[in-house]
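A.B. asks: Mind folding the following:
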Amino acid sequence: MKKIILFLTMCLMAFPVKADEGMWFLMFIERLNHRDMQKMGLQLTAEEIYSINHHSLKDAIVQFNGGCTAEIVSKEGLVLTNHHCGYDAIAELSTAEKNYLKNGYWAPDRKSELKPSSLYVRFFVRMDDVSKRILAKVNDKMSEEERGKAIQQEMAVIEKENNEGGKYTVSVRPFFQGNEYYYFVYQDFKDVRLVGTPPESIGKFGGDTDNWEWPRQTGDFSMFRVYADKDGNPAEYSENNVPLQPKHYLPVSLNGVKENDFAMILGYPGRTNRWMPANGIEQNIKYAYPAWVEGAKTGMDQMKKYMDKDATVRLAYASKYASTANYWKNRQGMIDALTKHGTVKTKTDQETKFNTWANKPENKAKYGNAVANINKYYAMTNEKSRHDNYLQQMFRTTAFAVVSTTLGKSLDAYVKADEAKRKEMYPEIMKSVEEGQKEMYLPAEKDLLAAQLKLYATKSTGYPVAPIVEKLAKENNNDFTKYASDAIDNSIVVSPAKVKAFLDAPTQEKLDNDPLLTLSKGLIAHIGMKSPELAQAQNDFGAGFRLLVDGLRESKIGMIKYPDANSTLRLTYGKVRALPADKRNADAKINNYTTMESMVKKYKKGDEEFDLPVKLIEMNKAKDYGRYADKAGYMPINFLTDNDITGGNSGSPVLNGKGELIGIAFDGNIEAMAGDVIFDPALQRTINVDIRYVLWIIDKLSGAKHIVDEMTIAK
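C.D. replies: The predicted model follows:
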């Protein structure tokens, strides 16, 4: 441990790090970042940010349902996150008659808080370094598969040692491409209930048009509450549960922000690839991402066709459509930004320098083949990456392409089970089918499947398509309309009624001959298929990538001093900071914030993306902002900081130097879309909801002052 910390400290001394770049471990803040943060405006000690023995900021930050971040904002377990993070739960609780997604909802009391079927928050307890222990279990003679098995075995031992008999969830994670390992201890709470959400016209204002854009005027927030048993422990849902009394919660500041104010964000960034080799970036730009974009758009077009016709169908596909649309725009932005920045050339130049260093006599035995093995693998998989992304978009946007691994697997186990086991499985299977039915509409699924099969069959030309699709394409002249319709009509897995009929008279023959299960099995088997040559290249790539990262750090050719994001808690710090002036904001005195006036200018009555509640229009006209207005008199909506975030940070708290909540992070800007691969200090921005707008919506617009009263407003 001491050696690692000393090494990182020496690296920082040799290569000064720009303060707003980096997703940092909390346990290293005091040694690596605290002094810089103090110079920028931090007033907290490192112990107040991260402590094992005392309550600290980390205790108020939770991972929200595995994919977002949220924060505790009251002593009774009130949780604040993004509207788009709560989207699934809000949609699930909504009906055409009680459409909380469209109209909003605010619980008048605790009994009215709504419990979704599956929602949890994860508290971070502690972390520690186990690099030496794990790496002692491997050696250079092992294949990557053997290495992986040895590491997994030791991970399992470490996780069991630290879970205290199942009280905690423990996860050991690799960093720096498997050159370091740390374990993380968490506690999960599963009784999480919806407290309130603004209407979609506020929470998703601007829709797909404004997504990833600045200026923004989006009230992207929703509120939940964590419940526990009477002793404060995690518990399944029960009417007897009580609001959680957290170790720490965030006070809220109404003082607002100005240019160059200190801002830090704690959250769970999902995935970055700052260490990705040059040819991996080129593969994404030329092969993988274009296929992703086209496949996502194909799925979106088919969903939208039916969503526009029926409110119930719109609710069923709302979450899937929103997620697909988000990544569709993201991946196109990645293509444009990485191309514009010339990232491939920058990385290639770095790897050329590394290769020269790696082939010096003293380094050659260990590092000499690293770059060659990496490049060989990418050359072999360029066309496969295009193929796989077309297929993956079929998996993501259609309900039945992966059904063999979900419902099909359960039905197969049911057929093989004895009568006693079948009685146990029956209600579980039916429950899952009934839940799944809520998220699909069969006429839409027919068109989705037909369109995605056609795209896959006709565009995956550089790598063989799945044999079953090749056969169907020839038989139907690449028109899958009739096939998709017939397959769904004749399948046993498409509705609760058909599944029930199968469960009442199960046979292996019915499963083996089911058209959708047959298609799904063929697709899954094909995407996982590897030739011996590809398997060997993948093995060599794994070792080569690990050695590249290790060598870049040792040689000091690599300038990155923090590990890639991997859904573990990180801290990023920077300032409130405007974007460089351009045509979009040339009329603004300063472009680090937006106001309600600018939002109302975008208002289009009845428009799906730019509609607003009539009451909001009226209150803005009357300047009825209450105590939430800025000192200058305007109602703030969103503001910019230069924090380093990525997906998974959605819902993260934006804090001032005192650790007070000033906003909620919800997006990045299109100019910095390459941020998962490179950090651009000139253009990288985080778009945040101003906490004053959040409280104004809850209190003044929605009349839910009791919720604001529950929070601590900092003086």
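A.B. asks: only C-alpha atoms for contact and neighbour calcs from this point on.
C.D. replies: Will do.
A.B. asks: Surely residue 589 is within a helix?
C.D. replies: No - under DSSP: H, G, I helix; E, B strand; the rest coil, residue 589 falls outside any helix and is assigned coil.
A.B. asks: what about residue 366, how many neighbours?
C.D. replies: For residue 366, the neighbour count with other CA atoms under 10 Å is 14.
A.B. asks: who's in contact with it?
C.D. replies: Neighbour list for residue 366: 358, 547 [criterion: CA atoms under 8 Å, 6 or more residues apart in numbering].
A.B. asks: part of a helix, is it?
C.D. replies: Yes - under three-state DSSP, residue 366 falls within a helix.
A.B. asks: residues contacting residue 223?
C.D. replies: Residues in contact with residue 223 (CA under 8 Å, 6+ apart) are 78, 79, 80, 81, 194, 195, 196, 197.
A.B. asks: What are the contacting residues of the helix or strand harbouring the second one?
C.D. replies: Residue 79 belongs to strand 78-81 when assigned by DSSP states H and E. The contact list for strand 78-81, computed with CA under 8 Å, 6+ apart, reads 64, 69-73, 221-226, 650-652, 664.
A.B. asks: Let's see the ChimeraX selection covering just the buried ones among the residues you listed.
C.D. replies: A single ChimeraX command selects the buried members of the contacts of strand 78-81 (16 or more other CA atoms under 10 Å):
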select :64,69,70,71,72,73,221,222,223,224,225,226,650,651,652,664
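A.B. asks: mind listing which of the contacts of strand 78-81 are in helices?
C.D. replies: Applying DSSP state H to the contacts of strand 78-81, no entry is found in helices.
A.B. asks: Next, the structure of the following sequence, for comparison with the previous one:
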Amino acid sequence: MERINPQEPRSLRRILSLLFISVIIVGSYAAFADEGMWTFDNPPLKQLKERYGFVPTKEWLDHIRLSSVRFNDGGSGSFVSPDGLVLTNHHVARGQLQKMSTPEKNYVKDGFYARTQAEEIKCPDLELNVLISMENVTARVEGAVRKGMSDKEALEARKAEIAKIQNESTQASGLRSDVVSLYQGSEYWLYRYKKYTDVRLVFAPEEQIAFYGGDPDNFTYPRYDLDMAIFRVYEDGKPVKTANYLKWNPRGASDGELVFVSGNPGSTSRLETLTQLETKRDYIYPLRIKGIKQRLEVLRQFASLGAEQARQASGQIFGLENSLKALTGEYEGLQDKTLMAKKEKEEKDFRALLAANPEWEKEYGGAWDAIAQAEKKMVEMLKPMQYRSLRYSRLAGYALAIVQYAAEVKKPDSVRLDGFHDSQLESLRFRLLSPAPVYPQLEEVSLAEALQESSDELGPNDPFVRIVLKGGSPAEVAKALITGTKLGDPALRKSLIDGGDSAVAASKDPLIALAREIDPLVREMRKWVEDNIQSVEVAAGEKIGKARFKVYGKSMYPDATFTLRLAFGTVKGYPMNGTIAPSKTTLYGLYDRAYSFDMKPPFDLPERYLARKASLDLSTPINFVSTCDITGGNSGSPVINKNGELVGLIFDGNIESLVGKFVYDETKNRAVAVHTAAMTEALRKLYDADRLADELEGKLSR
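C.D. replies: Below is the predicted model of the structure:
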């Protein structure tokens, strides 16, 4: 045990003691070596070397980064051939499969295989992004904030500078340019992306095998899912040629192997203050869960009306059931006293280290109280923030976006609403002009539910409710709006966008007219949030982030931001339900699970899996788990070995990993992936897709 020198001043002993604690805390992050969603500018080289004796080179990291793909509608993927093949999950592809489908052909349910490139189907509105470069622009963004500025003025200055940086980069490079805030706003990075919008479907299996076990098996393990889909990227009408792609390893991952995940985790809250987590626990999660349950009830009622209604609503039901299970797990985590005590201690220790240095305390110490006050204000306005909006309806969303587009593009770029800057307009127009089908009956039911929620939660005298309902019932108003609008026609949307403010002002379309009426209220609510919440929490978060650097250095990773990250870990089972979960499952287990449930849904199998069972090697691994640190948004991420080869495909986390939103536990958190061996086995023996399998394995004659 370390001795304390009694001759040292007491204050100095306290500082030294706290610094010792700091070393222990920093060391603990290295001890949990498999933790982290690391940015590619700050990879975990030290952890990898100490634990695994492996140090990836710059060339290795660059190759993985340039082989990785972000699905801009949510999810991840990777290039897996030199001719533009991209691998992701069926559930990531589901939105596009739904939009391609018709009453006669359901690609979600039945799957698809293009035997030739001529048969590949173009996605209606899918944008893929590849991260080309990263540039630290922290000095520019922070330099825009002048001494003496209020939090509101500072926020506006940051926003204006960010818009300027993005626009300059877009003009100079031709690449999508996004400024990303990391470490609670203490760093800003300019990410430049190569953007692809000609993306075509090559292969998807049946929904029943892609989401085997349905919602009961979701977020669980052992699993038996072939959750995969393959697209091909085109440029100038031809398959894109890329030198950076992941070579297919048909043997896949093995027990105990070091593996990596390169993907785009959506969001985590591991660096948030205790007050922010308490707000989520006590107010935000209950409100969101309540809303999802109500929405699911309405959609299930709609789906019960017939087969076509069920097809139309299936994608939303799938997404909401997935969200409900995830949010419920996260909510239960926040209700866990042990977890919250851990977060409280982490914050207390951090603040104690800060307080030991008077200069640090003076500069950063007030940040937590500032956030607490902002959170208190947010709670008071939470329902207006949630319910003063036209939700659940694509057509209503189009209407408000078009009205705001016309108003914003007239302004200088620096003062526009976020989402309408010059650097963002191309992607925005691509979404607004999507040719994807819109289902009027579903739109009407969905909008009616949103308006009913707003009326119930805000009351009939709320200004938003008065403007929208005008004394009518939510069902009546929704019916009139949806039956009267022509916004389902992309040509009309284009004419309004191209016609600008005058065309929007002259439009008699009922949804456009309503959007014009509520736009001032929406802007007022947005301004209130910026002035009272965002400006305060951005400034305070920046202070906390800088304080964290002072105390711990850059030994930590930032919270997830739906940008490219690198995780690492080991293929490894874990203790579960009084027994042990294996690191892998096999096709034997798939058939055992199906027969154990007497082939009753959702444990039945597609017909081809019964007819061709004898052709399969049932010892083939189908799914496996690793200690890689992932969260929502990582779906579709490649699992990669030390050689940079593809050995698996992330599609889920286990139920124990849901609290990973807030903390990581290497003993229980597991990332669940599809094994490459199962994908190859299925393509060749079940889908007669030898040509596709040959291309994936590099055997296709070019």
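A.B. asks: Residue 233 of structure 2 contacts residue 201, doesn't it?
C.D. replies: No - Residue 233 of structure 2 is beyond contact range of residue 201, at 9.0 Å (criterion: CA atoms under 8 Å).
A.B. asks: Spit out the residues that contact those two alike.
C.D. replies: Here residue 233 of structure 2 and residue 201 share no contacting residue, scored by CA under 8 Å, 6+ apart.
A.B. asks: Can you mark which positions in the top helix by length along structure 1 are buried?
C.D. replies: As assigned by DSSP H, the longest helix anywhere in structure 1 is helix 311-341. Residues 312-326, 328-339 are the ones in helix 311-341 of structure 1 that count as buried (16+ other CA under 10 Å).
A.B. asks: Repeat that for stretch 203-218 of structure 1.
C.D. replies: For stretch 203-218 of structure 1, by 16+ other CA under 10 Å, it's 203-207, 210-212, 214-218.
A.B. asks: cool, stretch 263-280 of structure 2 as well?
C.D. replies: So, applying 16+ other CA under 10 Å, buried residues of stretch 263-280 of structure 2: 263-266, 268, 270-277, 279-280.
A.B. asks: in structure 1, what residues pair with it?
C.D. replies: Aligned by TM-score structural alignment, stretch 263-280 of structure 2 falls on residues 267-284 of structure 1.
A.B. asks: Likewise for stretch 653-666 of structure 2?
C.D. replies: Counting by TM-score structural alignment, stretch 653-666 of structure 2 corresponds to 668-681 in structure 1.
A.B. asks: how far is that stretch from where the chain is centred?
C.D. replies: In terms of CA atoms, centre = their mean, to the nearest Å, the centre of stretch 668-681 of structure 1 is found 16 Å from the chain centre.
A.B. asks: Same check on stretch 582-593 of structure 2?
C.D. replies: With CA atoms, centre = their mean as the basis, stretch 582-593 of structure 2 stands 29 Å off its chain's centre.
A.B. asks: Compute the first-to-last residue distance for it.
C.D. replies: For stretch 582-593 of structure 2, the first-to-last residue distance is 15 Å (CA to CA, to the nearest Å).
A.B. asks: Name the surrounding residues that touch it.
C.D. replies: Everything outside stretch 582-593 of structure 2 that qualifies as a contact, by CA under 8 Å, 6+ apart, is 222-224, 255, 571-574, 603, 617-626.
A.B. asks: Generate a ChimeraX selection restricted to the buried subset of the residues you listed.
C.D. replies: Buried residues within the contacts of stretch 582-593 of structure 2, by 16+ other CA under 10 Å, are selected in ChimeraX with:
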select :222,223,224,571,572,573,574,603,618,620,621,622,623,624,625,626
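A.B. asks: In strands only, show me the contacts of stretch 582-593 of structure 2.
C.D. replies: Counting by DSSP state E, those place 574, 621, 622, 623, 624, 625, 626 in strands.
A.B. asks: and of those residues, the nearest to residue 507 of structure 2?
C.D. replies: When these are ranked by distance to residue 507 of structure 2 (CA to CA), residue 623 comes first, at 53.5 Å.
A.B. asks: Contacts only, for that closest one.
C.D. replies: Each residue near residue 623 of structure 2 by CA under 8 Å, 6+ apart is listed here: 222, 223, 224, 225, 584, 585, 586, 672, 673, 674, 675, 678.
A.B. asks: In the residues you listed, find the pair that's most separated.
C.D. replies: Largest separation among these by CA to CA: 222 and 678, giving 15.1 Å.
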